[in-house]
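A.B. asks: Quick one: sequence and predicted model below, then my questions.
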Amino acid sequence: MPAALPSRLRLQGEIHHVALRGHGGRPLFRANRDREALERIVGELLAEFTARAHAYCWMTNHLHLVLEVAPGQADGFQCDLIARYSLQRNTGAAGAGPLFEPAERALRVNADAYLLQLIRYVHLNPVRAGLVRDAADYPWSGHRTYLGGGGPPWLSTDLAFRLLGGDLLRAAAAYRVFVAPVSTRVNRETLVTSLSYPGRY
């Protein structure tokens, strides 16, 4: 179990798990350009809300984002994300209906205890879904960035690396071990303050 956040690492906002699913299980992305558009929109919203993202994963019919945002702003961020991406995705699509399932509230996470576990949970989604055997082979998550492989400029790794300890190289190595295949057995019920909502994933 990782240690609680040291005082020098106390968050400026709250950590939330944003998880959104396509309406009726429909794909959220037609092509990679849609994923790239989503990344651009997320970057714009992070700047507007003065927020940070600590992990993300764009799956076929759902998405995950680990968001640090000021108290009371998570739902506004999520609503704006849904509206902007839906507008972009449905532009020119004949008869386009709702893109997302009705959104539940972004779930606030106990960051002191579970930030690292939540990052791992999000980045291992493609492995659990059977899309890849190694999370590093999936191009649409923050996992590669944590391994030093680049990624969107808005993804923040510094907090997780400080929690993992040591200099950058040692923290990256510790992250690699932390997200080893055995860690796919994650019990999400321990990650959030409340998981009583049906249909979460």
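C.D. replies: Arrived safely.
A.B. asks: CA atoms for contacts and neighbours, from now on please.
C.D. replies: Fine.
A.B. asks: Give me the most central residue, the protein.
C.D. replies: Leu65 (2.3 Å; C-alpha atoms, centre = their mean).
A.B. asks: For stretch 130-143, buried residues please.
C.D. replies: For stretch 130-143, the neighbour count (16 or more other C-alpha atoms under 10 Å) marks Ala135, Ala136, Tyr138, Trp140, Ser141, Gly142, His143 as buried.
A.B. asks: then this one, side by side with the first:
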Amino acid sequence: MARGPRIWIKDGVYHIIVRGNRRMKLFGDRRDFRTYLAILRKTKNVYSYDLLAYCLMDNHVHLLIQYKEDSPSAVMKMLNGEYARYFNLRRQEIGHVFQGRFYSKLVTGSFYLLDACRYIHQNPMKANISFTLADYPWSSYNAYLTSNNPNNISTNLVLQQFPHSQRTHYEIFMHENL
């Protein structure tokens, strides 16, 4: 029996996870990471959504996205499809790059929003591939601390959860549970 379409809520925030097929690496070098981010930026020109956070790991990706007019499935179809074509062409391979359908979880409430953002940004340290949150180059963490935001991360929804000294309180919050 075929699965039905995913149900999505307009303006809903979703934690999206995609994994490499058979746990294979999705990113072999900087070029792969940069290409994925370039495709991600391209999808923002086509679809209406806000990217709240991301973390690209070797064999999986975390995204925190608030969808406006377009469904998560439309965005992920373009993102995963274009990256899979790039990946297979570069490696002269064929077949699936991603493991099944992407995982998506609706983020409800401000506590869950902050927790999801912290989980995404702490991923490299918890996996012991980065010494600090700020050192990992394939995460949106630094966009929350500085005005340098090359991937147009929408930080307002998360930062407004902190009433004063938003960036400072966000940094303190991110270092909890490490």
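C.D. replies: Nice, I can see it. These numbers come from a predicted model, not from an experiment.
A.B. asks: Where do the helices of the first structure begin and end?
C.D. replies: 32-48, 74-90, 111-123, 125-128, 143-146, 158-164, 168-178 (DSSP state H).
A.B. asks: Make a markdown table from those and add distance to Glu104 of the first structure to it.
C.D. replies: Below are the helices of the first structure laid out as a markdown table (distance: least, C-alpha to C-alpha, whole Å):
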| stretch | distance to Glu104 of the first structure |
| --- | --- |
| helix 32-48 | 18 |
| helix 74-90 | 9 |
| helix 111-123 | 17 |
| helix 125-128 | 19 |
| helix 143-146 | 25 |
| helix 158-164 | 26 |
| helix 168-178 | 29 |
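A.B. asks: Next one: Val107 of the second structure from Arg118 of the second structure, what distance?
C.D. replies: Counting by C-alpha to C-alpha, to the nearest Å, the gap from Val107 of the second structure to Arg118 of the second structure is 13 Å.
A.B. asks: do the same with Ala84 of the second structure
C.D. replies: In this view, Ala84 of the second structure and Arg118 of the second structure are 28 Å apart by C-alpha to C-alpha.
A.B. asks: next one: Tyr47 of the second structure
C.D. replies: 25 Å.
A.B. asks: Have a look at these two and say which one is more surrounded.
C.D. replies: Neighbour comparison, Tyr47 of the second structure and Arg118: the larger count goes to Arg118, with 20 against 17 (by other C-alpha atoms under 10 Å).
A.B. asks: Identify the residue of the first structure aligned to that one.
C.D. replies: Counting by TM-score structural alignment, Arg118 of the second structure corresponds to Arg120 in the first structure.
A.B. asks: wouldn't its match be in contact with Val179 here?
C.D. replies: Yes: using C-alpha atoms under 8 Å, Arg120 of the first structure makes contact with Val179 at a distance of 5.9 Å.
A.B. asks: hang on, the earlier thing: could you point out which of the helices of the first structure sits nearest Cys57 of the first structure?
C.D. replies: helix 111-123 (6.2 Å; C-alpha to C-alpha).
A.B. asks: helices and strands around that closest one, which ones?
C.D. replies: strand 14-21, strand 52-58, strand 62-69 (3 or more C-alpha pairs under 8 Å, 6 or more residues apart in numbering; DSSP states H and E).
A.B. asks: residues touching the aligned residue in the second structure for Arg89 of the first structure, list them.
C.D. replies: In the second structure, the residue paired with Arg89 of the first structure is Phe87, using TM-score structural alignment. Phe87 of the second structure makes contact with Leu26, Asp32, Val97 under the criterion C-alpha atoms under 8 Å, 6 or more residues apart in numbering.
A.B. asks: Distance check, the second one against Ser110 of the second structure.
C.D. replies: With the distance defined as C-alpha to C-alpha, Asp32 of the second structure ends up 33 Å from Ser110 of the second structure.
A.B. asks: And for the last one?
C.D. replies: As defined by C-alpha to C-alpha, Val97 of the second structure lies at a distance of 34 Å from Ser110 of the second structure.
A.B. asks: just the first one next, same as before
C.D. replies: As defined by C-alpha to C-alpha, Leu26 of the second structure lies at a distance of 31 Å from Ser110 of the second structure.
A.B. asks: Of the two, which one has the most company?
C.D. replies: Using other C-alpha under 10 Å as the criterion, Leu26 of the second structure and Ser110 rank with Leu26 on top: 24 against 13.
A.B. asks: Counterpart of that one over in the first structure?
C.D. replies: Aligned partner of Leu26 of the second structure by TM-score structural alignment: Leu28.
A.B. asks: how about the residue nearest to its match when sequence neighbours are not counted, what does it touch?
C.D. replies: Spatially, and ignoring its direct neighbours in sequence, Leu28 of the first structure is nearest to Asn61 (5.1 Å; C-alpha to C-alpha, 6 or more residues apart in numbering). Contacts for Asn61 of the first structure (C-alpha under 8 Å, 6+ apart) come out as Arg21, Gly22, Gly25, Arg26, Pro27, Leu28, Phe29.
A.B. asks: any idea what Asn61 of the first structure aligns with in the second structure?
C.D. replies: Looks like Asn61 of the first structure aligns to Asn59 there (TM-score structural alignment).
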